[in-house]
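Q: Next comes the sequence, and after it the predicted model I'd like to discuss.
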Amino acid sequence: MANPVVHSQPAGRQWMEAPQAVTGIPPGLEYMGNLDQLIVKQRIELMEVLTGCEMRNKYDVLNSVSQQCYYAEEESEFCNRICCGPMREYVMHISDNTQQEVMRIRHDFVCCVGCCWCATDSSCGYEVQIEAPVGNVIGYAKQQTSKWKPHIRIFDANRQPMYVVRGPCCWGCQNCFCTDDIDFPITDLTEQSVLGRMFKRWAGCGREMFTDADTFGVTFPMDMAITSKALLFGALFLVDFLYYEQEKNNNNCKYTDIGISVNICELLWAAQSDCIMSYPIIKRQPARQWMEAPQGVSGIPPGLEYMSSLDQIIVKQRVEFGEMFSGLEMRNKYDVLNSVGQQCYYAEEESEFCHRQWCGPMREYVMHISDNSQQEVMRVRHDFVCCVGCCWCATDSSCGYEIQIEAPVGNVLGYAKQQTSKWKPHIRIFDANRQPLYVVRGPCCGCQGVCCTDDVDFPITDLTEENVLGRMFKRWAGCGREMFTDADTFGVTFPLDMAITSKALLFGCLFLVDYMFYEQPKNNNH
């Protein structure tokens, strides 16, 4: 073991700027004041991969724009890790960018815990104690009795229940063909109001098959008490150890032919249900839990009120069954989700069949975006232009991809256009008068593969390119989707208090990123 553990932090990642201390808040937890999401990425231990011996877990804790805000490292005995598995006694040390320990999570060894039928408040349930600062208990997270679904309760320091976390029946099933997040909704004690979610993210075939280095996250309301955010953050480690440190549940080389066949069938069945075109376009919406419709806001284009409470939008392209087996390009369809997986919009492309086959991403198209009442609230237009896309030739007047963004339909909000660059993607976003607003740049290499599954980031900056306001990203969708389809998953983050019309422009620009870089036959991993 290292003494002290918290001095073993990785180098080379951008840290979130340290906020000022807040009276009444445990030192070091000020970071959480302006966060509504934390991503916890477990680090790969090379020795563990090569020897099979369980090493101490280490985690990078990131905000929504991938800046590091904490670092977590396990302290435990070697023999306990090898012989006791996830039941082992451990202490999780959580430190900030000054290498000061700001939180501590303790788990005592208890034999034969983890059975959902036997877990009670008094015995047989997995439990962690959460301290902030070190030595000051702020609460507990404990497994509860259930028939088969994961069930966890969060308690305060006096063991009064605060929140309920439940998981799905099939919480261990992720593989190359089933890569959606595994969600654990967070509710109040009545289990009627969803306050956020914990989730396990698919990390790619290489990581999932050969390591137990998983990626987790938690979302919560921005205005939630900081100690409550810390409790939910601490409960993430319980979810990890309880469900994903188990040898048989972390996807480590345990698949059977039957298991994979079943998942393929489920994938194809789901895709087939959406392979038929429908008219009018905006009426074809998949069954999914929709975000509650907000009240109209004066001065805001109708339907864009959803964005007032959002600082992140996820766009998931739907798999097209006919496209997979025929090789013919079908109309793209997208589910637009908020950070807790609720749908806020649905988008569907309108284009000519011949244009899709022969013109590829240069084709003329209109993207219709509708809300849960099936009313079209936005429209993204792209006109056909021959020979666009070369980063060297793109200018404001010619040879660059450009889209026009309307909200409501017919009212131009602005434009997004490819700009000249040496090799890196370069996009500018303009208002309705073609005055520049934001700059979006991408990486030199936008490649993803089985062994390279991190998000491909496109930072959003002001015109000086010195202040990062958010990011666009393409998320690894899993081997099955990446190899056999161009159905990608994208997202955009922005400040919660950004103008709604600006959020709409950044959201519309996501479709430009998709068509420019990930609809190309040679670039979409077919």
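A: That came in fine, so what should we check first? Numbers count the residues shown, from 1 in each chain.

Q: only C-alpha atoms for contact and neighbour calcs from this point on.
A: OK.

Q: In the one helix or strand Arg106 maps to, which residues are buried?
A: In this structure, Arg106 sits in strand 101-107 according to DSSP states H and E. For strand 101-107, burial by neighbour count (16 or more other CA atoms under 10 Å) applies to 101-107.

Q: Stretch 28-48 too?
A: Neighbour-count burial for stretch 28-48 flags 28-33, 35-45 (criterion: 16+ other CA under 10 Å).

Q: quick revisit: name the next helix or strand following the strand holding Arg106 along the chain.
A: That would be, after strand 101-107 and using DSSP H and E, strand 127-131.

Q: which residues touch that following strand?
A: Strand 127-131 is contacted by residues 103-108, 137-143, 231, 234-235, 238 when judged by CA atoms under 8 Å, 6 or more residues apart in numbering.

Q: filter those to the buried ones?
A: Buried among the contacts of strand 127-131 (16+ other CA under 10 Å): 103-107, 137-143, 231, 234-235, 238.

Q: what's the most distant pair in the residues you listed?
A: Distances among the buried ones among the contacts of strand 127-131 were taken as CA to CA; the most separated pair is Met103 and Gln143, at 20.9 Å.

Q: Quick one: the helices in the protein, in order.
A: 46-51, 78-84, 205-210, 226-239, 257-272, 321-326, 353-359, 479-484, 500-513 (DSSP state H).

Q: buried ones in the second one?
A: Under the neighbour-count criterion of 16+ other CA under 10 Å, helix 78-84 has 80-81 buried.

Q: again with the longest one
A: Applying a neighbour-count criterion of 16+ other CA under 10 Å, one finds 263-264, 267-268, 271 buried in helix 257-272.

Q: is it true that Arg381 touches Gln404?
A: Yes: at 5.1 Å, Arg381 and Gln404 qualify as touching, with contact defined as CA atoms under 8 Å.

Q: Rebuild the buried residues of helix 257-272 as TSV, extending it with distance to Cys509.
A: Below are the buried residues of helix 257-272 laid out as TSV (distance: CA to CA, whole Å):
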residue	distance to Cys509
Asn263	33
Ile264	32
Leu267	29
Leu268	30
Ala271	26
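
Q: also this one, for the comparison:
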Amino acid sequence: MSKVGQTPTGQQVIIGQPGVHGMPMGQPAPVAWMPKPAKIPGCPQGLEYLTQIDQILVKQKVDLFEMVVGWEQENKYKLLNSVGQQVYSAKEESGVCERQCCQSNRGFTMHITDNADVEVIKLERKFRCWKNSCWCACCECCAHLIKVEAPVGTTVGYVQQKCSPCPPRFSLLDDDKDEVLSIEGPCCIIPCANVEFKVISPKTGAEVGKVTKQWSGMAKELFTNADNFGISFPMDLDVKMKATMLGACFLIDFMYFEKDSNDNSLL
């Protein structure tokens, strides 16, 4: 357990930090978690964190075995707030055969947990034959869809691909499948740059947020599937819809940025 001490110059430090009194250089620093907020009446348990933030950074962890061998592993992510504190962890659960054969089209369950390792959000995506064709979404059975549960067992929203020739579009639906927000992506994805998917209010047509695929650098983009995303939304947006935007981020990641093993392009 870390303790507060002082250096010979009188500076206060945390005993156990790398390079400070006892922890060897190179050893990772302890994870700084966002303090757990008090319970809020009417707020699904575990989503209280989302009432205090208006943006989330989603960082996929690099899997060295996958990078070297090329054998697709289950994805893992850290979800951070704007000051770098970890809010949640996310881990994919999927079948080995679908990961290797269907790859970015695979069905999966994404388990999102808090700092006590309690699952607070569950995302479910079913396998779809077509990767990212907007025309196929005109047939509902072919449209990509993610169901969002918070807490587990209680559906709070859906993310559904819309039919459109160009650009890609998605609907953010409530638990009754009524559209609350929509997402519109770019007509083309430019390598070596951030890619923005705008979140729009259908009632006003105004942009209220965005999901941004952040350029991670040439080496990481070429040799790994590990992506970074930024999600921004109004502070006062319903936490259920904030959780649904997390689902949209993961769906966009898999549809447009999860490289297949036979795909040698930048994306």
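A: Looks like it came in fine. Values in this document were obtained by computation on a predicted structure and should not be read as measured data.

Q: what residues are up against the closest residue to Asn132 of the second structure other than its chain neighbours?
A: In this structure, Asn132 of the second structure finds its nearest non-sequential neighbour in Met255, 5.8 Å apart by CA to CA, 6 or more residues apart in numbering. When contacts are counted by CA under 8 Å, 6+ apart, Met255 of the second structure touches 104-105, 131-132.

Q: just Gly46 of the second structure next, same as before
A: 114, 120, 151.

Q: what lines up against it once you look at the first structure?
A: The alignment partner of Gly46 of the second structure in the first structure, by TM-score structural alignment, is Gly28.

Q: can you check Lys36 of the second structure too?
A: Match for Lys36 of the second structure (TM-score structural alignment): Ala18.

Q: For that match, which non-adjacent residue is closest in space?
A: That would be Tyr31: by CA to CA, 6+ apart, it lies 6.9 Å from Ala18 of the first structure.

Q: I figured the one you found was touching Ala21, is that so?
A: No: applying CA under 8 Å as the test, Tyr31 of the first structure and Ala21 come out as separate, 9.3 Å apart.

Q: can you give me the strands in the second structure?
A: 3-6, 12-15, 55-60, 76-80, 86-93, 108-113, 119-125, 145-149, 155-161, 169-174, 179-184, 195-200, 207-214, 228-232 (DSSP state E).

Q: can you state the direction angle for the third one and strand 228-232?
A: Counting by axes from the mean of the first three to the mean of the last three CA atoms, to 10 degrees, strand 55-60 of the second structure points 160 degrees away from the direction of strand 228-232.

Q: Onto which residues of the first structure does strand 55-60 of the second structure map?
A: Counting by TM-score structural alignment, strand 55-60 of the second structure sits on residues 37-42 of the first structure.

Q: what's the average distance of the matching stretch to the second structure?
A: Comparison of stretch 37-42 of the first structure with the second structure after fitting gives an average deviation of 0.4 Å (mean CA distance after the TM-score superposition for the first structure).

Q: Just the residues contacting that stretch, thanks.
A: By CA under 8 Å, 6+ apart, stretch 37-42 of the first structure touches 57-64, 213-220, 233.

Q: Pull out the buried members of those residues.
A: Buried members of those, scored by 16+ other CA under 10 Å, are 57-64, 213-220, 233.

Q: May I have the distance across stretch 258-266 of the second structure, first residue to last?
A: 11 Å (CA to CA, to the nearest Å).

Q: what comes into contact with it?
A: Residues contacting stretch 258-266 of the second structure (CA under 8 Å, 6+ apart): 70, 103-104, 191, 221-222, 225, 267.

Q: in it, what's buried?
A: Applying 16+ other CA under 10 Å to stretch 258-266 of the second structure flags 258-260 as buried.

Q: starting at the chain centroid, how far to it?
A: Relative to its parent chain, stretch 258-266 of the second structure has a centroid offset of 20 Å by CA atoms, centre = their mean, to the nearest Å.

Q: can you count the residues close to whatever residue of the second structure lines up with Arg197 of the first structure?
A: In the second structure, Arg197 of the first structure lines up with Lys210, judged by TM-score structural alignment. Each residue near Lys210 of the second structure was counted by other CA atoms under 10 Å, and the total is 21.

Q: Nearest spatial neighbour of Lys210 of the second structure, chain-adjacent residues omitted?
A: Using CA to CA, 6+ apart, the nearest residue to Lys210 of the second structure is Lys198, at 4.4 Å.

Q: follow-up on the earlier one: which stretch of the second structure lines up against the strand holding Arg106 of the first structure?
A: Mapped onto the second structure using TM-score structural alignment, strand 101-107 of the first structure spans residues 119-125.

Q: where's stretch 178-195 of the second structure relative to the chain centroid, distance-wise?
A: So, by CA atoms, centre = their mean, the centroid of stretch 178-195 of the second structure is 15 Å from its chain's centroid.

Q: So which bits of it are buried?
A: For stretch 178-195 of the second structure, by 16+ other CA under 10 Å, it's 179, 181-185, 195.

Q: Name the nearest of those residues relative to Leu237 of the second structure.
A: Nearest member of these to Leu237 of the second structure, counting by CA to CA, is Leu181, at 10.8 Å.
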